[in-house]
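K.L.:
Got a predicted model here, sequence first, then my questions.
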Amino acid sequence: MTIDLRSDTITRPTLEMQRAMWAAEVGDDVLGDDPTINALEEKAARLFGMSAALFCPSGTMTNQLAIKVHTQPGSEVICDKLSHIYLYEGGGIMQNAFSSVRLLDGDRGRITARQVKDAINNPDDIHAAVTRLVSLENTMNKGGGSYYSLEEIRAIRRVCDDHNLPLHLDGARLFNALVETGESPAQYGLEFDSISICLSKGLGCPVGSLLLGKTDFIKKARRFRKVMGGGWRQAGYLAAAGIYALDHHVDRLKEDHARARTIGEMFRQKSEVEDIYPIDTNIVIIQLPESITAEDYVRRLEMLRIRAVPFGKHLVRFVTHLDFTDEHLEEMDKRLAKV
């Protein structure tokens, strides 16, 4: 067997999810009459206590739509230097929204209210870009699955309110945070102007993300989605997977977290591993010494049919997911003994 821990995006739909998909009633979403997509959007909006939602092909699209709607050309977006919207979305902030970025140096990707306040430009200073948006990521991919406290989010919200700034959440793995903290989606819906959630990571769907916000905001985002070529046709088959996942695949995320911590313990026994990021959710990041590059280590693991990704010159990332079982975990332990 191949043990694939490159990402939680590599999962296959379960048989039960497949049955839900093929049983879906579909229409044309561009025309607004795909009942299953409409049901998914309404379900997600209710879950977060927000007005509306928009089903999109990817989390990059939902993030980029949010930034586009919230900003104007020449704006500045505040985010952490490790943010997905900055590092992994193809320069979309600049290309789609014609905006610049103020990068903050947070704690494993988590910024503070004080940092945000200090980074907001004086709107009367004609030399500086106008700050238009603050964006957080929860959980933080490059931070090893770290997550915010709701208390800090509320403090950042107050700073945004004081400066009339919208607050966006890249919540690609938000449910991973929620099962750890015990907080509810509705609590997050109260704090953010827009939220992006991914259905194809920990929740195990084949494709799809959702953007949530107020009705007027989503109406504008829907127009920009069309401009970006993101209009669906009979995509209710995919939306049915999302509905199934929200109903059945959230609580089980705790299993992924437990297996991630076990993987961390395996690597603590390896002499070539210098350090391991704290394991808060389903992401494990190991740090290698200067003498071993991440590329070389990943190749060595590949020979044992263990798949991971280089995450820096000396960092390697492993992500647990729906298709990684206790059987895989036991087999991985045996194979790692050979490294």
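P.N.:
That came through fine. What you see is a predicted model; the values in this text were computed from it and never measured.

K.L.:
From here on, just use CA atoms for contacts and neighbour counts.
P.N.:
OK.

K.L.:
In this protein, which residue is most central in space?
P.N.:
Ala172 (2.0 Å; C-alpha atoms, centre = their mean).

K.L.:
That one and Thr293: what is the separation?
P.N.:
Here Ala172 is placed at a distance of 28 Å from Thr293 (C-alpha to C-alpha, to the nearest Å).

K.L.:
Ok, Gly213 next?
P.N.:
43 Å.

K.L.:
Pick out whichever of these two has more residues nearby.
P.N.:
More crowded of Gly213 and Thr293, by other C-alpha atoms under 10 Å: Gly213, with 25 against 17.

K.L.:
Skip the chain neighbours and tell me the closest residue to that one.
P.N.:
Ser194 (4.6 Å; C-alpha to C-alpha, 6 or more residues apart in numbering).

K.L.:
Okay, helices next: where are they in the stretch 151-300 of the chain?
P.N.:
For the stretch 151-300 of the chain, helices defined by DSSP state H, counting those that start in this stretch occupy the ranges 174-181, 185-191, 215-227, 236-248, 253-268, 294-303.

K.L.:
Please state the offset of the lengthiest strand in the chain from the chain centre?
P.N.:
Identified as the longest strand of the chain according to DSSP state E is strand 130-137. Offset of strand 130-137 from its chain centre (C-alpha atoms, centre = their mean, to the nearest Å): 17 Å.

K.L.:
dropping in the other structure now:
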Amino acid sequence: MSASPASDRAPVTGAGRPIDLRSDTVTEPTEAMREAMRMAVVGDDGLDGDPTVRELEAVGAAAMGKEDALFVTSGTMGNLVAALVHAGRGGEALVDEHAHVARSEGGGISRLAGLMCTAVRSHDGMMDLDALAASMRGDYSRHGAPTAMVVVETSHNHAGGRALPLPYLAAVSERARAAGAAVHIDGARIFNAALAQGVPPAAIAAFGDTVTFCLSKGLSAPMGSILAGSRDFVVRARSYRRMVGGGLRQAGCVAAAGLVALRDMLGRLADDHRRAHVLWASLRTPTPALVGNAPDTNIVLVHLGASNPGGATACAARLSARGILVRPRDADTLRIVIHRHIDDDAIRVAAAEIALATGSEH
């Protein structure tokens, strides 16, 4: 059954706010975060240091099982700074072909860090290990400089929030370190991945020399990420952070929200995972092919297929007219992200509207 024109039915949200499923970056700070920001003890982080930032860095490092950490404005900045530090050894970064650093960070690894970004064929967020080994260079050759870093992403955005298996991460780490290359984990949603796998985040971060994680996604802080690694790494990273415009001043005003995020918000990520599974199950009932495998975390991919008129862009527009905001992942796939502003009623309404817009309702 095809979707009805938007004009035939009243919008689901009336005069209220739309159901925003575009990303978990749309989350707003909690009242506790706002109060912590108001009361934060601050200092010049570019001079003597900001005490609240330093506290956040210590807590973030401990969560990742690393010696030290650096507060950065975003995950993209964290990944770039890591690349700048690791680029001292060589001239190549190996990433999976659908990695966020390759697709969504403006080419910073290449344009700013000077690393040739080599995409390795992958499936479900995981690089083919034979292809990875074949791409690895342990020394200079007529073809170029050695591999400087290997980047893995978990949970994996493009793969629908896939939590990469620990044995896979171990295999990547083993191959990279045998070639003398650093492993950087883009762990923007590493707490989601850890929850899905029933392990502490440090168990995932252990496979990387360095790791980033975001405070501004499911954890609901207004901004900021943490880049963690060895003490020596962070000393160098602090210098590169200044180079790319991250020499922060009274940053404790926002770091305070990050501390609340790490203290109060980790436990509630299970609600997002549960609701993502409920949405997946609701859409799967009439049309199993629409959503594929069950989500690991808080992201659901909706595979429209060639028969859906106008593809993902047109389907997103139809849903927007009905008060449901989603984003295309590619021409034929919608990406839906659950976060703390999405309750059970919102899931029920969204499931019905998505089923209608995709022509898969009962």
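P.N.:
Yes, it's here. The model shown is predicted, which means the values in this text are computed figures rather than measured ones.

K.L.:
Work out the TM-score between the chains.
P.N.:
TM-score for the superposed pair, counting by TM-score structural alignment, normalised by the length of structure 1: 0.94. Supporting figures: 339 aligned residues with a C-alpha RMSD of 1.9 Å.

K.L.:
circling back: residues touching the residue nearest to the centre of structure 1, list them.
P.N.:
Going by C-alpha atoms under 8 Å, 6 or more residues apart in numbering, Ala172 of structure 1 touches Gly59, Glu137, Asn138, Thr139, Ser196, Ile197, Cys198, Leu199, Lys201.

K.L.:
could you redo the last one with a cut-off of 10 Å?
P.N.:
With contacts defined as C-alpha atoms under 10 Å, 6 or more residues apart in numbering, Ala172 of structure 1 is in contact with 58-60, 62-63, 84, 137-141, 195-202, 209-210.

K.L.:
now Leu164 of structure 2
P.N.:
124-126, 152-156, 193-194, 196-197, 204, 296.

K.L.:
run the last query once more with 6 Å
P.N.:
Residues near Leu164 of structure 2 by C-alpha atoms under 6 Å, 6 or more residues apart in numbering: Thr154.

K.L.:
Can you tell me what the residue nearest to Gly213 of structure 1 aligns to in structure 2?
P.N.:
Under the alignment by TM-score structural alignment, Ser194 of structure 1 pairs with Thr210 in structure 2.

K.L.:
from memory that match sits against Ser230, does it?
P.N.:
No. Using C-alpha atoms under 6 Å, Thr210 of structure 2 makes no contact with Ser230, being 7.7 Å away.

K.L.:
These two: who's more crowded?
P.N.:
In this view Thr210 of structure 2 and Ser230 are compared by other C-alpha under 10 Å, and Thr210 has more residues nearby, 27 against 15.

K.L.:
related to what we said a few turns ago, how about TSV for the helices of the stretch 151-300 of structure 1, with mean neighbour count and distance to Ala97 of structure 1 added?
P.N.:
Shown next, in TSV, are the helices of the stretch 151-300 of structure 1 (neighbours: other C-alpha atoms under 10 Å; distance: least, C-alpha to C-alpha, whole Å):
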stretch	mean neighbour count	distance to Ala97 of structure 1
helix 174-181	21	24
helix 185-191	17	23
helix 215-227	17	11
helix 236-248	23	28
helix 253-268	19	34
helix 294-303	16	34
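
K.L.:
which one in structure 1 is aligned with Val260 of structure 2?
P.N.:
Using TM-score structural alignment as the criterion, the counterpart of Val260 of structure 2 in structure 1 is Tyr244.

K.L.:
how far away is the nearest residue to that match once chain neighbours are set aside from Thr320 of structure 1?
P.N.:
Of all residues not flanking Tyr244 of structure 1 in the chain, Met17 sits nearest, at 6.2 Å (C-alpha to C-alpha, 6+ apart). Computed as C-alpha to C-alpha, the Met17 of structure 1 to Thr320 of structure 1 distance reads 19 Å.

K.L.:
So if I had to pick from these two, which one is more boxed in?
P.N.:
Thr320 (28 against 22).

K.L.:
what do we get in structure 2 for the more buried one?
P.N.:
The alignment partner of Thr320 of structure 1 in structure 2, by TM-score structural alignment, is Ile338.

K.L.:
How about the contacts made by its match?
P.N.:
Asp272, Asn298.

K.L.:
ok, back up a step: contacts only, for the match of Ser194 of structure 1.
P.N.:
Contacts of Thr210 of structure 2 (C-alpha under 6 Å, 6+ apart): His184, Ala228, Gly229.

K.L.:
and the first one, what pairs with it in structure 1?
P.N.:
Under the alignment (TM-score structural alignment), His184 of structure 2 maps onto His168 of structure 1.

K.L.:
try the last one
P.N.:
Taking TM-score structural alignment, Gly229 of structure 2 has Gly213 as its aligned residue in structure 1.

K.L.:
Next, find the distance separating its match from Ala260 of structure 1.
P.N.:
Distance, Gly213 of structure 1 to Ala260 of structure 1, by C-alpha to C-alpha: 32 Å.

K.L.:
Next, the mean deviation of stretch 255-262 of structure 2 compared to structure 1.
P.N.:
By mean C-alpha distance after the TM-score superposition for structure 1, the fitted stretch 255-262 of structure 2 averages 0.8 Å away from its aligned residues in structure 1.
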